[in-house]
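A.B. asks: build me a model:
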Amino acid sequence: MKNVLKSSEPEELQNYKKRYSTQFRRWNNLKQSRDTLTSIRSTLISDQKGLCAYCEMSIYQKPFSVEHFFPCEQSTREENHDLNWQNMLAICIPPGGVEDDSLPNAQLPHSSPCCGKAKDNFIPDGRLLNPLQLPTQRLFRFSSADGEILPDESGCERSGIPIEYAQFTIHKLGLNVDRLKSRRLAVIDEIIKELDSRDDGINDRTLLDKQVASEYFDNRKDNYPRFFTTIRWVLDEGAEKHLLEISYSG
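C.D. replies: Next up is the predicted model:
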């Protein structure tokens, strides 16, 4: 999970709320306005550079859902979470980025839910990290043995985020279900092989890591590769130097 830098509220959403300013409109009401919904969805994908806000699977070419970090069920006339732009994220469906050829196995997401399915209607109480409120520093590390995601103790400490909050977020969102771990492990192995193939007696491995990071994290690209934070962890100091150079903010 990484920081999501959110753009301004889409004009279509602003106009929708003005149009119904005297009414208590819910998300299901808004979905009937196709132009407004399309604008919200396209802006979310652009803001998140094509990644699920929770697991970082690619979603720009796949079905995805609009997630409300604070559940719509908690909405009131005074505080309408349904239409709050700062409460909206794009997340993967099926949960955890089940590949198309896996869809017939309908029990998979239900037996091991993650992302929005795992979070369900949980009411955030401060322990669940919000992608819109994360620092740009990396808060998670990964196991090169099985792709497991873990809190990065030093990153959490530098950011002032309790390690137990990072661990709670991993658990609550089901970010260590087997299908996510196996996909992250494949990405880790792929990058390590790429680095080894290019390492022709180079003295400074960080320079090589930085070069590869510049290819993965190119600001000119519309979308980031899946598992941004995993790639960032593998490329370590080289990735951090590159992200600093391009003024990465989310």
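
A.B. asks: CA atoms for contacts and neighbours, from now on please.
C.D. replies: OK.

A.B. asks: K6 - how many residues pack around it?
C.D. replies: Number of residues near K6 (other C-alpha atoms under 10 Å) recorded here: 18.

A.B. asks: can you count the residues close to the nearest residue to it once chain neighbours are set aside?
C.D. replies: Distances taken as C-alpha to C-alpha, 6 or more residues apart in numbering place D47 nearest to K6, at 5.7 Å, with adjacent residues excluded. As a burial measure, D47 scores 20 neighbours (other C-alpha under 10 Å).

A.B. asks: for D47, what are its contacts?
C.D. replies: Neighbour list for D47: 4-7 [criterion: C-alpha atoms under 8 Å, 6 or more residues apart in numbering].

A.B. asks: list the buried residues in the helix ranked longest in the chain.
C.D. replies: Identified as the longest helix of the chain according to DSSP state H is helix 178-198. The neighbour-count check on helix 178-198 (16 or more other C-alpha atoms under 10 Å) flags 179-181, 183-185, 187-189, 191, 195 as buried.

A.B. asks: let's see this one next, to set against the first:
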Amino acid sequence: MKKVSKGIEPALLKGYRTAKSTNTWEQFTDKKGRRNETQDQIKADQGGLCAYCEIDLLPSSGNDEADFRVEHFHPKSDQTTVHNWHLDWQNLLGCCHGGSQKNVVDAGKRFTSPDHSCDVPKGDKNLDDVILNPLYLPAFPRLFSCERATGHLTVDSDNCDQANVSVAKAQNTIDELNLDAERLKRLRRAVLNDLNDQIRARVAQGMSIGDVRENFAKAILRKNASGHWPKFFTSIRGYLGNEAEKHLRNNHYSG
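C.D. replies: I've put the predicted structure just below:
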């Protein structure tokens, strides 16, 4: 999980929320224009990545549905307060389907039911005080690491301590959202193994490991022409080490 920096609330959502403050998310998204504007802003804010697992949020293709849906971090079904969580801009995140949809694009790799992740195991549970919210993560230091050989996601305890973030809460984030699902480990492992092969090839040509990592950090850890970060950004960031941190700081990375 990486930090998400929210942009300005979409105009159609703000206008609707102001005029119909007690309406539901389903009523709001009944109109395609409102729905699309809000979804597009969410995707842009997140750089095209799932707010939880960091897989790329693929658009629909042919008869296959997009690997994207809007998630309410605090359950919209909560009626214990008068606050309308349905239409709270700060409560809306973009997520993948977490392996749950057989008609999703790239289903051969992404449909792994019942091995679900992200908002699927979370469901309607109120985990506000249990897991980390990507809106409130620090940009620095990085809180999670990935083991290249296994794709296993771990908590960087030292960095959590440095950022004054609960190690237990960070681990709960992995556990509650099942961010170490076999599907995600397999996909992260493939990304890091491919990167490792490229790095070894450059070193074999005579480049120093530091220079190679610096070059890859500059080439990969940036948004593409569509404004999207590379999938599994945090795993790549951790694998490239200090060179990645230097590059991100130099480019004023903020989420």
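
A.B. asks: one step back: how about the longest helix of the first structure, which residues of the second structure does it hit?
C.D. replies: Mapping helix 178-198 of the first structure onto the second structure (TM-score structural alignment) gives residues 182-202.

A.B. asks: what's E215 of the first structure aligned with over in the second structure?
C.D. replies: Residue pairing (TM-score structural alignment): E215 of the first structure is matched to A219 of the second structure.

A.B. asks: and that match, how far from D129 of the second structure?
C.D. replies: Distance of A219 of the second structure to D129 of the second structure, computed by C-alpha to C-alpha, to the nearest Å: 37 Å.

A.B. asks: more neighbours: which of the two?
C.D. replies: Each of A219 of the second structure and D129 has its neighbours counted (other C-alpha under 10 Å); A219 has more, 11 against 8.

A.B. asks: using the three-state scheme, assign that one.
C.D. replies: Classification of A219 of the second structure by DSSP: H, G, I helix; E, B strand; the rest coil places it in helix.

A.B. asks: quick one, what contacts it?
C.D. replies: Contacts of A219 of the second structure by C-alpha under 8 Å, 6+ apart: none found.

A.B. asks: distance of it from G206 of the second structure?
C.D. replies: 19 Å.

A.B. asks: I'd say I174 of the second structure and D180 touch.
C.D. replies: Yes: with contacts counted by C-alpha atoms under 8 Å, I174 of the second structure reaches D180, the gap being 6.5 Å.

A.B. asks: residues shared between the contacts of these two?
C.D. replies: Here I174 of the second structure and D180 have L153 as joint contacts, going by C-alpha under 8 Å, 6+ apart.

A.B. asks: more crowded one of these two?
C.D. replies: Remark: of I174 of the second structure and D180, I174 carries more neighbours, 23 against 20, as counted by other C-alpha under 10 Å.

A.B. asks: which residues touch that one?
C.D. replies: Contacts of I174 of the second structure by C-alpha under 8 Å, 6+ apart are 153, 180.

A.B. asks: please redo it, this time with the cut-off set to 7 Å
C.D. replies: Residues near I174 of the second structure by C-alpha atoms under 7 Å, 6 or more residues apart in numbering: D180.

A.B. asks: and the one 3 residues further on, by the same measure?
C.D. replies: By C-alpha under 7 Å, 6+ apart, the contact list for L177 of the second structure reads 117-119, 121-122.
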